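Participant: here you go, sequence then predicted model.
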Amino acid sequence: MKPYQTSKRFRIFDIGVPSGMPAFDAKHIRLCNAAALIASAAALAFFFWEIPLITDWGHTTRGEATLILARGLSVLPFLIPVWLNHRGRYDTARWCLVVWNCLLIVEMGWIFGSLAPSHLFLVILGFILPSLFPPGKEVHLLLATLLTGLTFTAFLILRTWHEPLVPVHRSGVRLAMELAVTGGCLILAFLAGKVVRDTTWRAECMAVYEKDRADRLLLNILPPSVATRLMDDPSTIADGFHEVTVLFADLVGFTPMAESLTPREIVQMMDDVFTRFDALVEAYGLEKIKTIGDAYMLAGGLPLPDPRHASKVAAIALDMQETIASIQSPGGHSLQLRVGIATGPVVAGVIGRKKFLYDLWGDTVNTASRLESSCLPGRIQVEATTREQLGTGFVLEERGIIQIKGKGELRTWFLNGKSEAT
């Protein structure tokens, strides 16, 4: 799922939203910007609409005209919340928007009295307040709601008992003014609702996108079945498997070869090698466990049991040898691989809370690692249990009894290929 893309003409709503801010936090800033800009545009439109009506087409005194023109400057403070958001002062921006709206409504009641039903704008303000203040700002929301109520009370007092500074006597002008304010409120209510809906929808889309991205990352680190369990229940995951096959592969002579290469060449070479190995793992339906330096570890038969785990691991080992033979280092050196394979019980689980991974433990893991380190370059070494699992499907060459560090004497075999009957 792609994230919600903001139209270029609406990117001004993103002022003050830093990169990486969670979607549910950013939506409150966007709503504040949108409300401030829409309110400034509406105030400017009302100002030009009111001039010919309120001045009674030239029958207003100079003092009244000066007052009306001064009122036109009230548009400018609506831009202050956008500037404050740009400066990262989000709470101040919200309060600036709320307070200036309330002052403007009181001002309209003071200047025009009962001529303009400006208290309707308070309904719109009350509608957006819960979306303007984020969770955790309940005290701010309560105070802003109380301020809105006090503003309504002040407006009613001015409308009832205060003589308007700009009286309008012609009934046609009064009707036009009421229609303009009421119609404007309906338009603003529609725009406010649309902004709230769009910002909420955008936040939800971004949240879904971020969750999908996190899930994909988790699935790239852990087996799907394990990742699903971890998402459903973040408790410790530890499973015992009676029989799996573990493979360790290591590049021969990597350390001295790396000394003659640049860091970029080393990373590019390792990325090429391990990317090809990853493709083989996916093709065989096996599980990549991890990479450790120039070593690669995989397993078959987990997290879901597979009766063909040994034969699949043996087959991928042969393919890995073919793959590595086709790759040359940037210095022109041929690459060789040592591979060790062991079959037996293991314990698997997810460890850590940061940079966690799905890992394996047990004697089988240690044996596979020792078989790799004691293997000859370009060969694949297996132990007795793996040999029994492979049966007659593969060509095996007995190496004999060798000394394995930490294990003592162990009879091993080289895996040379698949049998012709396979």
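Facilitator: That came in fine, so what should we check first? Residues are numbered from 1 along each chain as shown.

Participant: all contacts plus neighbour counts: C-alpha atoms, from now on.
Facilitator: Will do.

Participant: just the strands in the stretch 251-400 of the chain please.
Facilitator: Using DSSP state E, counting those that start in this stretch, the strands found in the stretch 251-400 of the chain span residues 287-292, 295-300, 337-351, 357-361, 380-383, 394-404.

Participant: which one, of those strands, ends up nearest to L53?
Facilitator: Comparing those against L53 with C-alpha to C-alpha, the closest turns out to be strand 357-361 (72.2 Å).

Participant: quick one, the closest one and strand 337-351 angle?
Facilitator: Here strand 357-361 runs at an angle of 110 degrees relative to strand 337-351 (axes from the mean of the first three to the mean of the last three C-alpha atoms, to 10 degrees).

Participant: next, work out how far apart the nearest residue to T385 once chain neighbours are set aside and V244 are.
Facilitator: With C-alpha to C-alpha, 6 or more residues apart in numbering as the measure, T343 is the residue that lies nearest to T385, at 5.8 Å, once sequence neighbours are left out. Between T343 and V244 the computed distance is 6 Å (C-alpha to C-alpha, to the nearest Å).

Participant: structure two is appended below for comparative analysis:
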Amino acid sequence: MLIIKYPINIWESISANGLDTFDTDIKRSIILVNQIAFCGLITSLVYNILYALYDLHLLFPAISINIIGMIFFAGILLLNKLHKHNAAKWTLVLAPNLQIFALTYYLGTASGMQLLHIMMASFPLLLAINDRIYIRAIFVIIPILFYILSYFSFSSGKNLIALDTLFLSTLFMTVSISVFALVILFLHLFHVEVKRAERLQSLEYDRAESLLLNILPADVARQLKDDAKVIAERHDSVSVLFCDIVGFTRISDQLAPEQIISILNDFFSYLDRLAEHYGLEKIKTIGDSYMIAGGIPVPDSQHARNIANFALDAQDYMEQIHIGRNKVYLRIGIHIGPLVAGVIGRQKFSYDVWGDTVNIASRMESHGITGEIQVSETVYWLLRSEFIFLYRGEIPVKGKSPMRTYLLKRSPLLA
């Protein structure tokens, strides 16, 4: 098992050499440069072993050329390690072409060395050597020119040394197989990196989608992605609830900042789960206040009942909470009516609601009684057969006549 694991660890370590970016295209290019340079280094080493086994003295110049090539491949890995990524890419595209050309000059075209130029033509495309198409085209043309020059300058019979036909045939076949194997390997590595990038992109998309859905209702988020125009909709019947932790500002003066955040986070997280349970839409939190609505963005015939149950459950939850020695209470206000809902802002946008319904719901809370759920007469008439109410009296509302209010006590099922 260790025999398999150790080479894999080495390969992964070399692949990740010099990674210093979150850009998936650049990261893929760096990984491929590392992998190709390492393959080039190993391939040169293998050929040197074959040359040495055949005739060390006769093929010493070819071995020397490959050693220089190995130094360049190691240098490419070092350049990436030093975060000189462009220099590493340019070296990988140019240096091996010179190495191949020199080997072809020494061994002749009968060795098949010039075929490696064909493989080199794919590197500028695999490595995204430059965004400009004409730059890539130049680097694709370079190995093609080397190939043509090699073919006509170092054709069979013009090599510098006399090599027997069997060795040349074996070398030609070995080079041909190497070209096929390396091209397939590099395409596979490219495919693996593309797939990895796609998976990461998919994860990032899902994460962004999740964050967007935490900010906006699903239907509104879909509209915003499909069309960038202003989103605003009028709704005829919406429940709006305001909830405030009474005296929390005074109590928080006695607490550390971490404690304040922890308490609010626990409470608001519970309300978020409660909202999801009842199919309500959280609008926002302001300090220790919580605002929620029912019947938007998708109309819901049960929104009034759901928001009443939400209020009762929130009140029951707070009955169990103490902050130090202090007992804390909620003050809740609810009103039902028409309003406008939409998305505002271009940065840090939010889904919000406007209209008299919102103002009246806010008055129900601010003029309410500590530990009680105060509702408007509209709410009372809609839910009087489903819940128990206690008439409270009239309260002043800015710009309107005094309004009759009721206290929501409990559901008949709990009476």
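Facilitator: That came through, no problem. Values in this document were obtained by computation on a predicted structure and should not be read as measured data.

Participant: tm score of chain vs chain?
Facilitator: After superposition, the two chains reach a TM-score of 0.92 (TM-score structural alignment, normalised by the length of the second structure), with 407 aligned residues with a C-alpha RMSD of 2.1 Å.

Participant: picking up where we left off before, any shared contact partners between T343 and V244 of the first structure?
Facilitator: Among the neighbours of T343 of the first structure, those also in contact with V244 (C-alpha atoms under 8 Å, 6 or more residues apart in numbering) are A310.

Participant: for those two, indicate the residue with more neighbours.
Facilitator: For T343 of the first structure and V244, the more surrounded residue by other C-alpha atoms under 10 Å is T343, and the numbers stand at 29 against 25.

Participant: corresponding residue for that one in the second structure?
Facilitator: When the second structure is aligned by TM-score structural alignment, the residue opposite T343 of the first structure is I336.

Participant: show me what S269 of the second structure aligns to in the first structure.
Facilitator: The criterion is TM-score structural alignment: under it, S269 of the second structure has T275 as its aligned partner in the first structure.

Participant: let me fix that: P217 of the second structure
Facilitator: When the first structure is aligned by TM-score structural alignment, the residue opposite P217 of the second structure is P223.

Participant: show me where the first structure has its helices.
Facilitator: Remark: helices of the first structure, listed N- to C-terminal, are 23-54, 62-72, 80-86, 90-112, 120-132, 138-161, 171-221, 224-232, 254-258, 263-284, 309-325, 363-373, 384-390; assignment by DSSP state H.

Participant: which residues of the second structure does the third one align to?
Facilitator: When the second structure is aligned by TM-score structural alignment, the counterpart of helix 80-86 of the first structure is residues 75-81.

Participant: how close does the matching stretch sit to the first structure?
Facilitator: Its match in the first structure and stretch 75-81 of the second structure itself, once the structures are fitted together, sit a mean 2.7 Å apart by mean C-alpha distance after the TM-score superposition for the first structure.

Participant: go on, stretch 185-193 of the second structure?
Facilitator: Mean deviation of stretch 185-193 of the second structure relative to the first structure after superposition (mean C-alpha distance after the TM-score superposition for the first structure): 1.1 Å.

Participant: ok, back up a step: distance of the match of P217 of the second structure from A295 of the first structure?
Facilitator: For P223 of the first structure, the distance to A295 of the first structure - C-alpha to C-alpha - is 20 Å.

Participant: and V106 of the first structure, by the same measure?
Facilitator: For V106 of the first structure, the distance to A295 of the first structure (C-alpha to C-alpha) stands at 74 Å.

Participant: between these two, who's got more neighbours?
Facilitator: Here V106 of the first structure and A295 are compared on neighbour count by other C-alpha under 10 Å; more neighbours surround V106, at 23 against 19.

Participant: for the closest residue to that one other than its chain neighbours, list the residues it contacts.
Facilitator: With sequence-adjacent residues excluded and distances taken as C-alpha to C-alpha, 6+ apart, V106 of the first structure is closest to F155, at 5.4 Å. Contacts for F155 of the first structure were tallied using C-alpha under 8 Å, 6+ apart; they are 105-106, 109-110, 119.

Participant: who touches stretch 117-130 of the first structure?
Facilitator: Applying C-alpha under 8 Å, 6+ apart, the set of residues contacting stretch 117-130 of the first structure from outside is 98, 101-102, 105, 108-109, 141, 144-145, 148, 152, 155, 178, 181-182, 185, 188-189, 192, 196.

Participant: give me the number of residues near the match of S269 of the second structure?
Facilitator: Under the neighbour criterion other C-alpha under 10 Å, T275 of the first structure is assigned a count of 12.

Participant: tally of neighbours for the aligned partner of A203 of the first structure in the second structure?
Facilitator: For A203 of the first structure, the aligned position in the second structure is A197, judged by TM-score structural alignment. Using other C-alpha under 10 Å, A197 of the second structure has 17 neighbouring residues.

Participant: can you pull the contacts of A197 of the second structure?
Facilitator: A197 of the second structure makes contact with 24-25, 28 under the criterion C-alpha under 8 Å, 6+ apart.

Participant: now with 7 Å, please.
Facilitator: Applying C-alpha atoms under 7 Å, 6 or more residues apart in numbering, we find A197 of the second structure in contact with T24.

Participant: ok, the contacts of F155 of the first structure in the second structure, which still hold?
Facilitator: Counting by both residues aligned by TM-score structural alignment, their matches' C-alpha atoms under 8 Å, the contacts of F155 of the first structure that remain in contact in the second structure are 106, 109-110, 119.
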